[in-house]
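S.K.: Just to be clear, the model below is a prediction. Sequence and coordinates:
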Amino acid sequence: MTHIGTFITESETSVKEKLSQALETLLERDSHLLTASATERSLSFRLGMYLQQAFPDWDVDIEYNRWSGPCKRTRHMTTVSHTADTDARTAYPDIIIHHRGTHENLAAIEVQKSTNSFGKHQDIKKIQSYKRDSGFHHAIFVDIGVGDDAGRTQVELMP
C-alpha cells in the first residue's frame, strides 16, 4: 500500500489480485446466476460482496449515489436511467471501492455481462470519466461470461 497524505491506496497489482480472487469466488459460489444469465445488478451485487471481503478496510458500494460533494460527480455522463432499467445503464459506476464521506476513492468498476448488446465503449468512457473527474486511483472494466459463456471473465484496467 502507498500513503498519499493520510490516504492509503493499493497498487494496481494488489487491486487486480483481489479482484481476481473475488471473481473466482463469484464463479464458484454463484454459477447458477451465471448460467441463468441473471441481471447485471445481481452479478454486481454478488461481486461487491466478495470485494468487500477482499478490501476490509474500504467501503464497497453498488451504484452508490450519496456523493459527499461535487468531487464524485462527472461532467461526462448524459445517460438517462429508469428504475426498470434491467440493463443497468445508469450514470453511477456499478461498484466503487472508497471511504464513504471522504474524497478517498480507490476504484470505480463497471460490470458487463457477455450478452450485453450495448458493447463496452460507453461503460469504459464512464469509468475513465470517474477516474479523471473523481480521483479514483483505478478504473476497471469487468466482462462476466453468462449463459453459454459462464465461467469466462475479462478484466481491463484503464490507464
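M.R.: On my side now, so go ahead. Numbers count the residues shown, from 1 in each chain.
S.K.: all contacts plus neighbour counts: C-alpha atoms, from now on.
M.R.: OK.
S.K.: can you map out the helices along this structure?
M.R.: 12-29, 31-35, 40-54, 121-134 (DSSP state H).
S.K.: need these in CSV with distance to residue 3 and mean neighbour count, can you?
M.R.: Converted to CSV, these look like this (distance: least, CA to CA, whole Å; neighbours: other CA atoms under 10 Å):
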stretch, distance to residue 3, mean neighbour count
helix 12-29, 14, 17
helix 31-35, 38, 17
helix 40-54, 19, 20
helix 121-134, 18, 20
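S.K.: In addition, the following structure is provided for comparison:
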Amino acid sequence: MQTELNKFVCALAEFYARETFLFEKDLGERTLTHRLAVRLEQHFPGWEVDCDYNRLGERTLRLPRGSIVSTDDHLGKSIYPDIVVHQRAIPNNLLAIEVRKAANHQPPEHDQHKLRALTDPDLWFAYWIGVYLVLGKTSVVSDVYTGGVIDQALSSWLAGRIRDAGLGVG
C-alpha cells in the first residue's frame, strides 16, 4: 500500500506545485478534484482515474439495503466518490479519494462514511485504499482507510510522507 500512497504523494506534490492559481482564487472542490485527478493519471499507468464515478462494471455503485452510510443522491442509494483509481471493465478498485477544501465547514462525516463503505471488504465494491484529503492553501490533512476503518499506522506514515514532500500538515 505504501507504493500506491507514494504515487499519490508525488501526484499531490505536483498538484500543489502547478495549481497555485486554484488556491489563490479560492476555486471550488470540484475544480481541485479534477486537477488532482489529472496529476494522478500520470502516476498510475494501466489504471483509469475518474471523478464522480458511480459504476462498478455495468452496475451503478449503490450501497446495500439497510446501510447506515449516507449517499449522494436524492434516492439515498448511489454514491459518487470524488476520485477513483480503478480498472473500469474488470472491475478492479485500487484507490478512492474524498477531497475537501480546508475552508469547507460542513461536517466531514459524509465523506468519512463513504470511505468506510468504499473500503469495507464485506461490501461488493471494496476499494483497496481510501484517502480522506483536506486541501488547504499551505497544508494538507489526510486519513487512510483500509478494511472499512481508518488505518492509523498508514495515516501517520502518509502524514510523514506529505510533510517530507514539503506540503505541510495542518
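M.R.: Structure received. Just so you know, these numbers come straight off a predicted model, no measurement behind them.
S.K.: Now the TM-score, please.
M.R.: Overlay of the two chains. TM-score (TM-score structural alignment, normalised by the length of the first structure): 0.78; 136 aligned residues with a CA RMSD of 1.9 Å.
S.K.: picking up where we left off before, with respect to residue 103 of the first structure, which of the helices of the first structure lies nearest?
M.R.: Among the helices of the first structure, helix 121-134 comes nearest to residue 103 of the first structure, with 8.1 Å by CA to CA.
S.K.: who does the closest one touch, helix- and strand-wise?
M.R.: With contacts defined as 3 or more CA pairs under 8 Å, 6 or more residues apart in numbering; DSSP states H and E, the packing partners of helix 121-134 of the first structure are strand 105-113, strand 138-144.
S.K.: what residue lies at the spatial centre of the first structure?
M.R.: residue 109 (2.1 Å; CA atoms, centre = their mean).
S.K.: residues touching that residue, list them.
M.R.: 93-96, 127, 139-142 (CA atoms under 8 Å, 6 or more residues apart in numbering).
S.K.: And for residue 40 of the second structure?
M.R.: Counted by CA under 8 Å, 6+ apart, residue 40 of the second structure has contacts 7-8, 11-12, 49.
S.K.: Considering those, which are maintained in the first structure?
M.R.: Shared with the first structure under both residues aligned by TM-score structural alignment, their matches' CA atoms under 8 Å, the contacts from these are 7-8, 11, 49.
S.K.: show me the contacts for the aligned partner of residue 96 of the second structure in the first structure.
M.R.: If you follow residue 96 of the second structure across to the first structure using TM-score structural alignment, you land on residue 108. Residue 108 of the first structure makes contact with 93-97, 127, 130-131, 136, 138-140, according to CA under 8 Å, 6+ apart.
S.K.: Minimum distance to residue 153 of the first structure: which of the helices and strands packed on helix 121-134 of the first structure has it?
M.R.: Nearest to residue 153 of the first structure, of all these, is strand 138-144, at 4.6 Å by CA to CA.
S.K.: which other residues reach that closest one?
M.R.: Residues outside strand 138-144 of the first structure that contact it (CA under 8 Å, 6+ apart) are 12, 106-114, 123-124, 127-128, 130-131, 150-159.
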